[in-house]
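Visitor: Quick one, structure for this:
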Amino acid sequence: MPRYEYRCRTCDDTFEVSRPMAESSAPADCPAGHADTVKLLSAVAVGGSSSAPAPARPMGGGGGGCCGGGGCG
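Guide: Reported below is the predicted structural model:
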């Protein structure tokens, strides 16, 4: 079940709620009982690790086209 993150505007607490996607926009009270909350936008991480180095890109002439930028004709 997806988890959604909320922030309470009254006590500034951040908390998560597990609920079905169909209820994703329903209001959520904070654990302290305050009703003035806002749903936060979350970045989704899929696979890998954020500390993993980026894959190396091949060196060489840029360009593109049918012959890789080497000049056709």
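
Visitor: okay, CA-based contacts and neighbour counts for the rest of this
Guide: OK.

Visitor: got the contact list for residue 36?
Guide: Contacts for residue 36 (Cα atoms under 8 Å, 6 or more residues apart in numbering) come out as 8-10, 29.

Visitor: let me fix that: residue 24
Guide: Per Cα under 8 Å, 6+ apart, neighbours of residue 24: residue 4.

Visitor: run this one through as well so I can compare:
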Amino acid sequence: MPVYEFKCKKCNTDFSKKSSMAEKKYIKCPKCDSKELKENFTTNTSCSLFAKRLSGG
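Guide: Now for the predicted structure:
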């Protein structure tokens, strides 16, 4: 199951949450319970290592 990174638009809290894609729409801020979230797109370690191998690095 992937881990998603979020920033709450209401209280500016950064947090991560392990969730399926189907459950992602139900995620709330752990600090203020807001559903107004911005997803922060990050590259996880396995993707970075795979990209490095593809580039020959």
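
Visitor: quick one on the thing from earlier: closest one of the contacts of residue 36 of structure 1 to residue 2 of structure 1?
Guide: Within those, proximity to residue 2 of structure 1 (Cα to Cα) peaks at residue 29, which comes in at 17.3 Å.

Visitor: count of residues packed around that closest one?
Guide: Residue 29 of structure 1 has 16 neighbours, counted by other Cα atoms under 10 Å.

Visitor: quick one: it and residue 38 touch, right?
Guide: No. Look at residue 29 of structure 1 against residue 38 with Cα atoms under 8 Å: they stay out of range, at 9.6 Å.

Visitor: Identify the contacts common to these two.
Guide: residue 8.

Visitor: ok, the closest residue to residue 13 of structure 2 other than its chain neighbours to residue 44 of structure 2 distance?
Guide: Closest residue to residue 13 of structure 2 in three dimensions, ignoring its sequence neighbours and counting by Cα to Cα, 6 or more residues apart in numbering: residue 7, at 5.5 Å. Distance of residue 7 of structure 2 to residue 44 of structure 2, computed by Cα to Cα, to the nearest Å: 17 Å.
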